[in-house]
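S.K.: Sequence unavailable; structure follows:
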């Protein structure tokens, strides 16, 4: 209990940084992922090729490598990023690749008859997408997107390798100072579990709410 009392302020501060990394990266990754998903289903070959290449690279390489390339590699090209911006950029690019596939799956999961019905009454493509397809696609993709958000929140722990003082980094510091690594990392694990439990509950509520109309 003494370790918890002494370390709690630092762990709470690290938790705040973890939540910041996760929420900002998820929001930016969702926006970028949506654009990539649209490029994947585009009739323009160049856009499709770029989107496929992007997804292949960022899904096919470890997030840890991506973080280290951005933080340690970019300075060789004259681009210097602070630890938190570099971590957010890496998490955003990484999550966008997975979220784009979640969104694409949701879009493709909407019955083609919806497109055809809208086209038969003269509704333009983008209006059809915005008013008819997109709301249904989001409902279909919500479970996968929610799972990606939970996974991303855990992935933020990798930011500790570039000196971001988030929850894992704080737990390591507490362990180094007290030599009580077991308790320190169990406390950090408990905090991650609580965050993701709350996110899971929120996801369940959201899914039920979005499914009422169907």
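M.R.: Here it is on my side, so go on. Computed from a prediction, not measured in an experiment: that's the story for all the values here. Residues are numbered from 1 along each chain as shown.
S.K.: switch to C-alpha atoms for all contacts and neighbour counts from now on
M.R.: Will do.
S.K.: what sits against the most centrally placed residue in the chain?
M.R.: In the chain, the C-alpha nearest the mean C-alpha coordinate belongs to residue 26, at 3.8 Å (C-alpha atoms, centre = their mean). Taking C-alpha atoms under 8 Å, 6 or more residues apart in numbering, we find residue 26 in contact with 92, 95, 149, 152.
S.K.: Tell me the buried residues in the helix or strand harbouring the first one?
M.R.: Okay, so that is residue 92. Residue 92 is located in helix 83-108, with elements delineated by DSSP states H and E. By neighbour count with 16 or more other C-alpha atoms under 10 Å, helix 83-108 contains the buried residues 83-84, 86-107.
S.K.: then this one, side by side with the first:
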């Protein structure tokens, strides 16, 4: 059997695993980024207690490897009487990691907004909420978008860690096929190309978005 014919045989199963990986990444980013925004706002403009809580949560999330976070959610929480299915546990673990890292990315974007614009909003008697909603967040997120897109690629690649908690994502599917056929090199190579087929276009898109958003500079 040639390599191409092997790939044709493995592709449908690997495609199902890829779809699981994409869905996991989408949920982690879709939930994690808004939480990261909330943490960034709390860290930058919240009260002393709120800021301290936000800093602790962010530092724990950034300091704990994503693999440990997944293991903690899937294997650790059941000892407290809380258990999740593998997909839910993976989504929760990666969401927490996403929230922590994107919080710092977004905070940097928010801090890039010129202080003069915030002072002008205060002079116009705008509330702090309106200043955030209409001035700080729109401009700050514009700065943060390219970095958030780059981080999204890392999270998609990070979904491969979910194979350690028995989630049938792309890497776990490739291992499963390899264990039954003993054609590890062939199937893992195809899985690698499938990851590349997603990450390379995303990297190119990130560069184009970054160039487009920086035209005004």
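M.R.: That came through, no problem. Since the model is a prediction, treat every value here as computed from it, not as a measurement.
S.K.: care to give me the TM-score?
M.R.: TM-score of the superposed chains, computed with TM-score structural alignment, normalised by the length of structure 1, equals 0.95; 214 aligned residues with a C-alpha RMSD of 1.4 Å.
S.K.: Alignment lookup: the residue nearest to the centre of structure 1 to structure 2.
M.R.: Counting by TM-score structural alignment, residue 26 of structure 1 lines up with residue 29 in structure 2.
S.K.: What does residue 58 of structure 1 correspond to in structure 2?
M.R.: Match for residue 58 of structure 1 (TM-score structural alignment): residue 61.
S.K.: What is the strand or helix carrying that match packed up against?
M.R.: Under the criterion of DSSP H and E, residue 61 of structure 2 resides in helix 48-63. With contacts taken as 3 or more C-alpha pairs under 8 Å, 6 or more residues apart in numbering; DSSP states H and E, helix 48-63 of structure 2 sits against helix 3-45, helix 86-111.
S.K.: Give the next helix or strand downstream of that helix.
M.R.: helix 66-71.
S.K.: Check which residues of that following helix are buried.
M.R.: By neighbour count with 16+ other C-alpha under 10 Å, helix 66-71 of structure 2 contains the buried residues 66, 67, 69, 70, 71.
S.K.: For the first one, list the residues it contacts.
M.R.: I take that to be residue 66 of structure 2. Residues near residue 66 of structure 2 by C-alpha under 8 Å, 6+ apart: 93, 94, 97, 158, 161.
S.K.: same thing with the second one?
M.R.: Shown here is residue 67 of structure 2, whose contacts under the criterion C-alpha under 8 Å, 6+ apart are 161, 162.
S.K.: for the helix holding residue 92 of structure 1, the distance to its chain's centre please.
M.R.: Put simply, helix 83-108 of structure 1 sits 5 Å off its chain's centre (C-alpha atoms, centre = their mean, to the nearest Å).
S.K.: How far away from the center of its chain is the helix holding residue 61 of structure 2?
M.R.: The chain centre lies 18 Å from the centre of helix 48-63 of structure 2; the measure is C-alpha atoms, centre = their mean.
S.K.: What's the average distance for that helix when superposed on structure 1?
M.R.: When structure 1 is overlaid, helix 48-63 of structure 2 sits 0.8 Å from its aligned residues on average, using mean C-alpha distance after the TM-score superposition for structure 1.
S.K.: What angle do helix 3-45 and that helix make with each other?
M.R.: Interaxial angle, helix 48-63 of structure 2 versus helix 3-45 (axes from the mean of the first three to the mean of the last three C-alpha atoms, to 10 degrees): 160 degrees.
S.K.: tell me the angle of helix 48-63 of structure 2 relative to helix 86-111?
M.R.: 120 degrees.
S.K.: what does helix 48-63 of structure 2 rub up against?
M.R.: Residues outside helix 48-63 of structure 2 that contact it (C-alpha under 8 Å, 6+ apart): 39, 40, 42, 43, 44, 45, 96, 97, 99, 100, 101, 103.
S.K.: Great, nothing more from me.
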